[in-house]
Each structure stands twice: as structure tokens, then as C-alpha cells.
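Colleague: sequence first, then the predicted structure, then my questions.
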Amino acid sequence: MNESLDLQFGTSLDSLSTKYRTLQKLGEGGTANTYLVLASSGEFRGQLFALKLFRRLSKPEWRDNFLQEVAFLKSCSHPSVMRVYDEGIFLDKLPFVVAEYPPSTLATALRMNPGMMAKMAYSIQLLSALEYLSRPQIQVIHRDIKPPNIFIKGGSCVLGDFGLMKRLKDSSKGDLNRIKASFGPRMPRRYRTPDLVNYFKGGPVPTEKSDIFQLGIVFVEMFTGKNPQKPMQNFRDPIQMNNFKIEGGMGPLLMELITPMLHLNPSRRPAASALLSTWQELFLEAAKRSHALEGRVV
């Protein structure tokens, strides 16, 4: 099977219960391609989904990781974590997973300059997702949090693309080559964390605090319009950050909450649960003001 496989319009992929027809390619990653598909039979006939198709047959260990991602997402029950509906095998070789299809990403939404309350709503939903992932019975780190992997549907914000996920209880470094292969031309390189850089250099496996750092970068980009991380020459280069300032009446408070998320020392970054509690209080206060002034929240 050609690993540069690119499905044509109308290609049929069948699960045990549903036939899917490809409509267009949505993206390409290190291990899988994602397509917009139509369910043309079964319980969800007439619905649009995102179908992620594994394509790296030369890497059987990566297939195992893909199947672990599918199994994890099937077990999730959080509204801000991508929902999976179905799975199957294409051509008896290539596993695929069928997930919800939010029509926009945060990268697209930010180009439309959403209002402050919308940004605040996205923030608390993403922190809620990280709190969920850090629960003792889950303990998963995402490792690839960036605007193109965050999906928007109305006022809802969903964290997706768990292709680089790792369970915290797995302290092995067997996936290092897979991560290195994923940081190709299509991988934005300004969402690195000190933890990931250290991992590349032979250091310990990153913890959930790496996700906190990545989300902090996303928050700065969301509230200032600019990614604060300086461009790199090599992935192993030290992390360097530009100074940033969040304007407006809530700016100082947001700066106070975001800055600790970007501490170079993971142990100095707050946990998702603590962040969510503080952000939720700020959101409720901002919502109260918005409702008093405009009669609505978002």
C-alpha cells in the first residue's frame, strides 16, 4: 500500500454498520490523513463526519498507537474532547476512526477576531478538557495543543487530534521516533515546550504540565493575536518567548493567570484543576458585567 495514499472524491469506506463516502481531504499528519465524509447508510445516514485513516503500513508500531488513540477517544465522555462515533478497516489493512465534524478550528475563528467573552468561553472549556485528561483514571497528555487542533462549533470548543497522545503511566520512550517524524513541514513549530525539547535531548517523558505550557501559548495568541514563542532553527533550540501584553480592562488579570502557565520549569506551572477554578471565577464575573451591559453573555 502506498503510504502517500490520497483517497479520491466518492471513495467508499465501510464499518460494520455504516458506509461512508469521502468528500474532501481535511488534513494530513505523520501517521494518518483526515477526510470529510458523508454517512450514506446506517443510523447516522445523512450526517457529515471527520474520518481519520491510518496510512503508515511500514510502521506497525505506529498502527498500535493509532488504535490506542481510537480506543481512548471511544472511552471519553467529555464535551470538550473530540467525540468518536465509529471505526473500521479500509482494504483489510488500514484502520480508520469516524469522529464528529466541527466546521471550524480555533485558527480560523481567531482570524475573525471573536469577542472577549467568546475567548473566555473557549479558555474555560479547554481547561476543563485538560482537567479531565489529568484525572487519575485517565492520565493522558495530548502533546500537540495548537489552534488547528482545537475545533469550534457555535460556542463550543473541542480538543481533537490525539495522534501524539501518551498515557502518563507509560514512562517508556518508545514513541520518541514517532514524535520526531511528526514534526515535519506540516507541524507548526512555535508550540514547543521546554519539556518536549528536553525529551528530544534524552530527558524524561513530559507530564501534563507540558500541555499547560502549550495551552498558555494558545491563550496568549488568542488574547493578543500573536504567538509569543520566537521562531526556532532546530527543535532542540532553547525556548525563547517575546514579551506580550493583553489590552483592555481584563488584561492585567489575564496576564496574571497566563504567565505562570509559561514558566520554563514544569513544577512551577499550576495544575489544570487550579487554573480552571480561577478562570471560572473570572469568567462568571465577566459574564455578569457583559449581561448587565448588553443583556447577553456571548
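Modeller: Okay, I see it.
Colleague: from now on I want contacts and neighbour counts done on CA atoms only, so please keep to that.
Modeller: OK.
Colleague: show me where this protein has its helices.
Modeller: Assigned by DSSP state H, the chain shows helices spanning 60-75, 106-111, 116-133, 176-182, 194-200, 208-224, 251-258, 272-294.
Colleague: deepest in the core, which of those is it.
Modeller: Mean neighbour count, computed with mean count of other Cα atoms under 10 Å, is highest for helix 208-224 among the helices of the chain, reaching a mean of 24.
Colleague: which strands and helices sit next to that helix?
Modeller: Contacts defined by 3 or more Cα pairs under 8 Å, 6 or more residues apart in numbering; DSSP states H and E place helix 208-224 against helix 116-133, strand 140-141, helix 194-200, helix 251-258.
Colleague: redo the ones you listed as TSV? Include distance to Phe54.
Modeller: Formatted as TSV, the helices and strands packed on helix 208-224 follow (distance: least, Cα to Cα, whole Å):
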stretch	distance to Phe54
helix 116-133	24
strand 140-141	21
helix 194-200	24
helix 251-258	36
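Colleague: tell me which of these lies nearest to Leu293.
Modeller: In terms of Cα to Cα, the element of the helices and strands packed on helix 208-224 nearest to Leu293 is helix 116-133, at 12.7 Å.
Colleague: so which elements touch the closest one?
Modeller: If you count contacts as 3+ Cα pairs under 8 Å, 6+ apart, helix 116-133 packs onto strand 156-159, helix 208-224, helix 272-294.
Colleague: show residues contacting the shortest one.
Modeller: Looking back up the chat, that one is strand 156-159. Contacts to strand 156-159, defined as Cα atoms under 8 Å, 6 or more residues apart in numbering, come from residues 79-82, 122, 125-126, 129, 145, 149-152.
Colleague: list the buried ones in it?
Modeller: By neighbour count on 16 or more other Cα atoms under 10 Å, the buried set for strand 156-159 is 157-159.
Colleague: want to compare, so here's the second one:
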Amino acid sequence: MLIAGRYRLRDTIGRGAMGEVWRAFDETLGRPVAVKLLLPHDSDPTAPSRFRLEAQTAGRLSHPHVVAVLDFGEHEDRLFLVMELVEGDSLADRLTVSGPLPAELVAQIAAQAALGLAAAHQQGIVHRDIKPANLLLGADGTLKIGDFGIARFLDDPGAALTATGQIVGTSLYLAPERALGRTAGPASDVYSLGCLLYQLLTGRPPFQADTALAVLHQHLDAAPVPPRRLGADLPPAFESYLLGLLAKEPESRPTAEEVADWFERGAWRGAREPLPNEHQHHGRPDRPLVTGSRAAAPASSLSASTAHSDRAFTPVPDTEWRTSVHRAATRRSHLPFLRRSRLVAVLGGAGLFTLALVVGMVWFSPGTGSAQGPQTTRSTSTSPATPSPSASYETAFSPPAQPAEQKPERAPEVTPGPKKANKPGKRKH
């Protein structure tokens, strides 16, 4: 079949809810291309508008890690979109054939996908549907992001073309804020990327359930099991940073640009580092470290950030955590301080009581203080007095009895001698 007099369709290479993708050849320019044809959508009047939006959105981007849009038009009442042809498989196909991927390859995918997302975000575009089926890995190892069908412009909230209150996207990779019906932002794409990387490493998404609603609840309230507990072979730094990408709060995640920088620098090979946003929640983890790659310095960007801190990732016995990583970490981080405060209060009270007791004993003890009267008799006994064991507490601290009144002894009389009269004014020589 020849489309628009120049694109000859050869065979189908993919099919989605909105259209089917063909391998084709551009006879005008003599090069292979991919042509996406819009499927009939009689029950969905917004389908043509969304298809045009995809063309406009992707056409606004020109980046090595984003599938390029080459042409757009209509043929026999069917809209078509011409894109560059990526010779390779989607990550969904790769997972089906190979299962979990090695950490080295996943790190390369992470860096490239983050670069593509960063380019989109800089143009004010949020993809909103990052998942394995929408990321294509070429034969040469180059990754490209495709399918901007439900993307939106940050400066045009109405561009999503969805019904009021409808959540668009795939529940397995949906950010918590979107599960709450909030507007998607760049951080939402970063969360979806984290879910995708988690699946590439473990073979399963971070959250699974029988219904989409149950999955959304897990995105909101559950913490993912650390990948290494599921058998993933990856360095501690990689695991820590990945969990930081899955932070529940958007502001706790690194930006796409920071993610790309962190993986490109090879920081994922190192030992566990603070989560990007841990230092905000623990005295900081927690915005992901905000130095260079908030992600690198932090987990590298994930605090003594955070993270997304082994205490923040302690699973319950059934491996499903009941509270968010950051809320749990915050509560635990304050416990030592509270215990120290209680100990200081108890010791302080005991010290004051002891001091008061000693002062009282000194004040009222016999043989000391002003309460003791003058002693006029000497004891003739050489043995110490033994207090009666039955003496009461009050008796032991009673002041001593006053001694009996005694008659004062008469002072010896002195007889004065005869007085000599001295004449005034005369001095005897």
C-alpha cells in the first residue's frame, strides 16, 4: 500500500489502542521509516485530536533518545504519522524473551531514558506513559522514547484531552500523585521510570495486584521491596538510588537531568549512598541530594539522604510494607532523641530529690547546726550509743532536747586594794 504517494507499507511491527505501526519505505527520500496509522475510533471522538497531539508533541522534540517525527497527514480518511524506524525491540519484548536484565545494561538504559525525558521536560512536555512497551532499544544499544499519545504540555493543561476526573496511563507505572487525580508533572515521569527500571532488574513491577485500583492503593501507601531481596544482582548504591526514584512525594525525587548525570558518571557502581531526599526528612532524603546530581550525592542523591538509610527500607515479615518509606524513616529518626530526653528528665528528678534529702539530714542531724544547745556534761561511756531499731523516721530527725537549766557558778570575789590619790597635773618622775 502506498500512503500519500511516497510511503510504501510493508509489514506491521506493532499495534496499540490508538493505531497500528508499519515498517515502510520513503520512496521520495529512499530511506526506511515507520508509519503509524490511526485505527477507526467511532466510539471515541477525541481519538483524532489525540493523534494530532502526539504528532505535534513529538514533532516539537529533536533528541537522540526520542523517536523523531518526520511527517503527518491524512490518507483515505485515516490520519498517519511518519517516524524514524528503530531497528530493535521494545523493552517489553526484551523482558519477554530475556527476563531480568543485568545491572550494567539497565544503568545504560536509565541514563539514556532520563536524557530523553529531560529533553522533553525542558520543552514543557510530560510523557505520562513511560513503560517498557514505549521504550525502544535499537540493535546498536541506543534507546529511544516513543508514543507521546497521551503526553501533555505543561503550559496547556487542557491538551491532555481526557474526560474530567479520568486518570490516563498504565496503573503499574503510575505515580502516587496521579493516582490521587493530581496533574502530572516532570516528577511523575521520573517515578514511572523508576518503576520501569525496577521491572528490568527484577522481572516484575514494584507493585502488583488483581485490579488496577488495588495497584493504585499500593503506589500510595506501600513501599517497594528492595530489588536485591528479590534476587536482583546490583550494587547497593544502585538499589538505594532506585528506591529514591520511587519516593511517594514528587519533591523528594531527583529530576530527569540529575538521574541521567548520576548514571552517566557511574555512581551506581559504588556503595550505598544517601537517598536524594533523605536529609530533608531525617533532619535533612529528603530532597534527593541537590549537588550536581541530586541523585548522586544523595544516593548518591538518594540522606545521610533519603532516602530515598537502611532504616528507611526495613520490610515487614510478609515483604509488604505498611507505611511509606519516608514517613516510617522520619518517625524512627526521632526515637533516640525522645529516649534521651526521658532519661535526662528521670536522672534530673532523682538528683534533685537526693540533694534535698542530704541537705535535710545535714540541717537536722545532731551535733551540727544552730539547733543544738550548749553541752555542759560529758559522757562517761566509752561505747557509742546504738539507736533503737524501732525508732521512728521523725524521731531520727528530731532536734536534740534542751539541757536542764543549771545555776551559774559564782565568780570568785576580788578584794580591791587601797586607792592612791594622784594630784592632777603632776607627773611623778
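Modeller: Sure, I can see it. In this text the structure is predicted, and so the values were computed from the model without any measurement.
Colleague: coming back round to it: nearest to Asn242 of structure 1, out of the helices of structure 1?
Modeller: Of all those, helix 208-224 comes closest under Cα to Cα, at 10.7 Å.
Colleague: for Leu193 of structure 2, list the residues it contacts.
Modeller: Leu193 of structure 2 neighbours (Cα under 8 Å, 6+ apart): 110, 113-114, 130-131, 173, 245.
Colleague: alignment lookup: it to structure 1.
Modeller: Using TM-score structural alignment, the equivalent of Leu193 of structure 2 in structure 1 is Leu215.
Colleague: ok, back up a step: same list (the helices and strands packed on helix 116-133 of structure 1) but as CSV, adding distance to Ser172 of structure 1.
Modeller: Converted to CSV, those look like this (distance: least, Cα to Cα, whole Å):
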stretch, distance to Ser172 of structure 1
strand 156-159, 25
helix 208-224, 16
helix 272-294, 24
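Colleague: which one of those lies nearest to Leu196 of structure 1?
Modeller: Leu196 of structure 1 lies closest, by Cα to Cα, to one member of these: helix 208-224, at 7.3 Å.
Colleague: tilt between the closest one and helix 116-133?
Modeller: Counting by axes from the mean of the first three to the mean of the last three Cα atoms, to 10 degrees, helix 208-224 of structure 1 lies at 170 degrees to helix 116-133.
Colleague: on that earlier part again, for Arg111 of structure 1, which of the helices and strands packed on helix 116-133 of structure 1 is the nearest?
Modeller: Proximity to Arg111 of structure 1 (Cα to Cα) singles out helix 208-224 among these, at 9.9 Å.
Colleague: and the closest one, how far from structure 2 on average?
Modeller: Its aligned residues in structure 2 lie a mean 0.9 Å from helix 208-224 of structure 1 after superposition (mean Cα distance after the TM-score superposition for structure 1).
Colleague: mind giving me the packing neighbours of the longest strand along structure 1?
Modeller: Longest strand of structure 1, by residue count under DSSP state E: strand 19-28. Identification of packing neighbours for strand 19-28 of structure 1 by 3+ Cα pairs under 8 Å, 6+ apart yields strand 12-14, strand 32-39.
Colleague: same list (those) but as JSON lines, adding distance to Lys180 of structure 1 and mean neighbour count.
Modeller: Below are those laid out as JSON lines (distance: least, Cα to Cα, whole Å; neighbours: other Cα atoms under 10 Å):
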{"stretch": "strand 12-14", "distance to Lys180 of structure 1": "30", "mean neighbour count": "17"}
{"stretch": "strand 32-39", "distance to Lys180 of structure 1": "15", "mean neighbour count": "22"}
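Colleague: want to throw the ones you listed into TSV with distance to Ala286 of structure 1?
Modeller: Converted to TSV, those look like this (distance: least, Cα to Cα, whole Å):
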stretch	distance to Ala286 of structure 1
strand 12-14	47
strand 32-39	37
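Colleague: closest to Met232 of structure 1 out of these?
Modeller: Of all these, strand 32-39 sits nearest to Met232 of structure 1, with 25.9 Å by Cα to Cα.
Colleague: packing partners for that closest one?
Modeller: When contacts are defined as 3+ Cα pairs under 8 Å, 6+ apart, strand 32-39 of structure 1 sits against strand 19-28, strand 48-54.
Colleague: what's next to that strand, contact-wise?
Modeller: 6, 18-28, 45-56, 101.
Colleague: same thing but at 6 Å, please
Modeller: Contact with strand 32-39 of structure 1 is made by 19-27, 45-55, as judged by Cα atoms under 6 Å, 6 or more residues apart in numbering.
Colleague: re earlier: out of the buried residues of strand 156-159 of structure 1, flag the one nearest to Phe223 of structure 1.
Modeller: Nearest to Phe223 of structure 1 among the buried residues of strand 156-159 of structure 1 is Cys157, at 15.7 Å by Cα to Cα.
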